[in-house]
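# what follows is a predicted structure for the sequence shown.
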Amino acid sequence: MLSYAAPLAGPDDPATAREVARSVNEFAAELVKNRPDRFGHFAVLPLPDVDGALAEAAHALDELDADGVLVLSNAHGRYLGDPAFEPLWAELDARSTVILVHPTAPPGPPLADVPLPLVDFPYDTTRAALHMTVRGVPRRYPRMRMILPHAGGFLPYAAQRFALAARLHTDATGDGGGTTPEDFLTDLRRFYFDTALDAYPNWEPGRLHAIDRGNAELLIPRPARTPVP
């Protein structure tokens, strides 16, 4: 599945971000068009520009036949539970869109001698998922199917601890409903995990403890692949 998991432009240049997103998505669509037996693609969206993201999502899903969309775990420091992003989630939910939440660097300077992908990326994946859950995004938009890469970051290992966040809010869902720790765990189970970089001895038990074992459908069925000659 082809995707572009990097910032599109600087934080003060939404016009360039829109332009790069369109160029990347059309390039990926052309690759898929040439080899549909081998490739699919997730379209990148130019967040935090919500209007640009809505326009690009419509173009990619309607015109380019994208299999879903990709958003970064934070958009120049703005996390995915930000109320400004609600129109995008509403549109993607209406389309039952598959959304890949790919990690990026969190705000602030990196720790010296610790490469970003080792700790900061799984940390930011987890931070984004928790922010969305605390703000009630998965509950309000249950038709969106959100994938957390790299086995879900740190989310599976500390799901019970994270569920205590429900006790810190009288209205954690953002919709007037409130929630309990068990409700919070139910919302965390709405996320799907991919299996990239998960081949570690202690990974499986934590993952199975956190996720809903019945929620294991194939998200994106595609034609059978032709074996590589």
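Everything's here; your move. Given the structure is predicted, the values throughout are model-derived calculations rather than measurements. Numbers count the residues shown, from 1 in each chain.

# only C-alpha atoms from now on, for both contacts and neighbour counts.
OK.

# other residues contacting the longest helix seen in the chain?
With residue count as the measure and DSSP state H as the assignment, the chain has helix 14-34 as its longest helix. Among residues not part of helix 14-34, those counted as contacts by Cα atoms under 8 Å, 6 or more residues apart in numbering are 2-4, 8-10, 38-41, 43-46, 49, 52-53, 56, 60, 64-66.

# where do the strands of the protein begin and end?
Counting by DSSP state E, the chain has these strands, from start to end: 42-44, 68-72, 74-75, 78-79, 98-102, 145-148, 192-193.

# of those, which stretch is the most buried?
Of these, the one with the most neighbours on average (mean count of other Cα atoms under 10 Å) is strand 42-44, at a mean of 29.

# and it, what does it pack onto?
For strand 42-44, the elements it packs on are helix 14-34, strand 68-72, judged by 3 or more Cα pairs under 8 Å, 6 or more residues apart in numbering; DSSP states H and E.

# residue nearest the centroid of the chain?
residue 101 (1.7 Å; Cα atoms, centre = their mean).

# that one touches residue 68, doesn't it?
No - at 11.0 Å, residue 101 and residue 68 do not qualify as touching, with contact defined as Cα atoms under 8 Å.

# give me the buried entries from the contacts of helix 14-34.
2-4, 8-9, 38-41, 43-46, 49, 52-53, 56, 60, 64-66 (16 or more other Cα atoms under 10 Å).

# what's the closest non-adjacent residue to residue 74?
Spatial nearest neighbour of residue 74, excluding adjacent residues (Cα to Cα, 6 or more residues apart in numbering): residue 80 at 6.4 Å.

# tell me who's in contact with that neighbour.
When contacts are taken as Cα under 8 Å, 6+ apart, residue 80 is in contact with 73-74, 128-129, 131-132.

# got another, please set it beside the one above:
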Amino acid sequence: MSRVDVHHHVLPPQYTAWLRAKGIDASGGRELPDWSPNSALALMDGYRVRTAVLSLSTPGTWLGEGLEAARMARVVNEYSAELVKDRPDRFGFLATVPLPDLDAALDAATHALDDLAADGVSLLANNGGVYLGDPAHDDLLAELDRRGAVVHVHPSDLPAPPVPGIPPFAADFLLDTTRAAANLVLHDVPRRYPDLKIVLSHGGGFLPYASHRIAAALFAETGRGLDQIFEDLAGFYFDTALSSSPAALPSLLAFARPGHVLFGSDWPFAPEIAVAHFSGELDRYDGLDRESLAAVNAGNALALFPRLA
């Protein structure tokens, strides 16, 4: 039973060298891992991943300087496009864009989607504390909606210091994704841009588990009906990266719409031992019959990314 991995990171050598030259040796509390196309393919072959959709992790390319961020976004996107060109059966890619520079982000998305045949766009949940859904992002979201684009939302560092001893990837990342999802619904993005296909990382963070509490808060804030709010929250797509445990899956599968749960590994930031654990838990989960498991592993992603089918 093959898989399509929609949360699989790319680390182009030029990008990694650039981060290290800036003094960035870790991302989200994890050291920058070794990565190469061959090591990616070896991991994929070991865990039945037919195709991996590559994307950049936090911190993305924005480190405070716009021209440099735009240049590095182009480097990453063109590197990823070449991998797909060489192995279209094994790789897809989601373009990175240099938010918060809106004009540069629009340029990068247009170049990647029109000229590089990107399979979608990856956006960080927050950029400098401004969360997705903020009106400042409307022009970008409108353009992506016009194209019916897939938008993968990846967590970033919270706009607050981490708790000593608790690395950001352990808890802060889940809150960051949850904040972005709630903010997107708060600003009515699913209704205003209905052709966006938004994928939330890591099972949506805390969203499935806390959905009723979040919906109550959004109801009080917006006055919109609870049914509409629940529909919008559940209408996101969700990847299973580090989130396919027997504790997390019941909440995720009960909450998400049918067809909206997608396999994700988070490799190489998630080491192979974690990929083995969570992919194994997914295969063993008795709440999914064979047909439903095949949909999570590959079928739902193939519907979302027609080129891969």
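Noted; the coordinates are in hand. From a predicted model like this one, the values you see are computed outputs, not experimental measurements.

# quick one: TM-score?
Taking TM-score structural alignment, normalised by the length of the first structure as the basis, the two superposed chains have a TM-score of 0.90; 216 aligned residues with a Cα RMSD of 1.5 Å.

# the residue nearest to the centre of the first structure maps to what in the second structure?
Residue-level alignment of residue 101 of the first structure against the second structure, with TM-score structural alignment as criterion, gives residue 153.

# OK, contacts around its match?
Taking Cα under 8 Å, 6+ apart as the definition of contact, the neighbours of residue 153 of the second structure are 122-125, 177, 198-201.

# of those residues, which are reproduced in the first structure?
Contacts from the contacts of residue 153 of the second structure that recur in the first structure, judged by both residues aligned by TM-score structural alignment, their matches' Cα atoms under 8 Å, are 122-125, 177, 198-201.

# can you put those in TSV and add distance to residue 238 of the second structure?
Putting those into TSV (distance: Cα to Cα, whole Å) gives the following:
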residue	distance to residue 238 of the second structure
122	14
123	15
124	15
125	14
177	11
198	8
199	5
200	5
201	6
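
# among those residues, which pair sits farthest apart?
Taking Cα to Cα as the measure, those span a maximum distance of 13.0 Å, between 122 and 177.

# overlap in contacts, these two.
In terms of Cα under 8 Å, 6+ apart, residue 122 of the second structure and residue 177 are both contacted by the residues 153-154.

# so what does residue 164 of the first structure match up with in the second structure?
Under the alignment (TM-score structural alignment), residue 164 of the first structure pairs with residue 216 of the second structure.

# before we move on, the earlier item: quick one, which of the strands of the first structure gets closest to residue 111 of the first structure.
Of all the strands of the first structure, the one in closest proximity to residue 111 of the first structure, counting by Cα to Cα, is strand 74-75 (18.3 Å).

# what's the matching range in the second structure for that closest one?
Aligned using TM-score structural alignment, strand 74-75 of the first structure spans residues 126-127 in the second structure.

# how far apart are the matching stretch and its match in the first structure?
Once the two structures are superposed, the average separation between stretch 126-127 of the second structure and the matching residues of the first structure is 0.6 Å (mean Cα distance after the TM-score superposition for the first structure).

# distance from that stretch to the middle of the chain?
With Cα atoms, centre = their mean, to the nearest Å as the basis, the distance from the averaged C-alpha position of stretch 126-127 of the second structure to the chain average is 13 Å.

# what's in contact with that stretch?
Surrounding stretch 126-127 of the second structure, the residues in contact under the criterion Cα under 8 Å, 6+ apart are 99-100, 132, 155-158, 176, 180.

# what of stretch 91-106 of the second structure?
Counting by Cα under 8 Å, 6+ apart, stretch 91-106 of the second structure makes contact with 51-56, 60-62, 66, 69-70, 73, 76-77, 80-81, 83-84, 108-109, 112-113, 118-123, 127-128, 137, 139-140, 143, 152, 308, all of which sit outside it.

# residue 226 of the second structure matches what in the first structure?
Counting by TM-score structural alignment, the partner of residue 226 of the second structure is residue 181.

# which residues does its match contact?
Remark: with contacts taken as Cα under 8 Å, 6+ apart, residue 181 of the first structure is in contact with 163-167.

# and the closest residue to residue 139 of the first structure other than its chain neighbours, how far from residue 96 of the first structure?
In space, not counting the residues next to it along the chain, residue 139 of the first structure is nearest to residue 187; the distance is 6.3 Å by Cα to Cα, 6+ apart. Counting by Cα to Cα, to the nearest Å, the gap between residue 187 of the first structure and residue 96 of the first structure amounts to 17 Å.

# more crowded one of the two?
Neighbours around residue 187 of the first structure and residue 96, counted as other Cα atoms under 10 Å, are more numerous at residue 187. The numbers are 22 against 15.

# so that one makes contact with residue 137?
No - counting by Cα under 8 Å, residue 187 of the first structure does not reach residue 137; the two are 9.0 Å apart.

# which parts of the first structure are helices?
For the first structure, the helices defined by DSSP H occupy 14-34, 50-62, 86-94, 116-134, 137-140, 149-152, 159-163, 181-188, 203-210.
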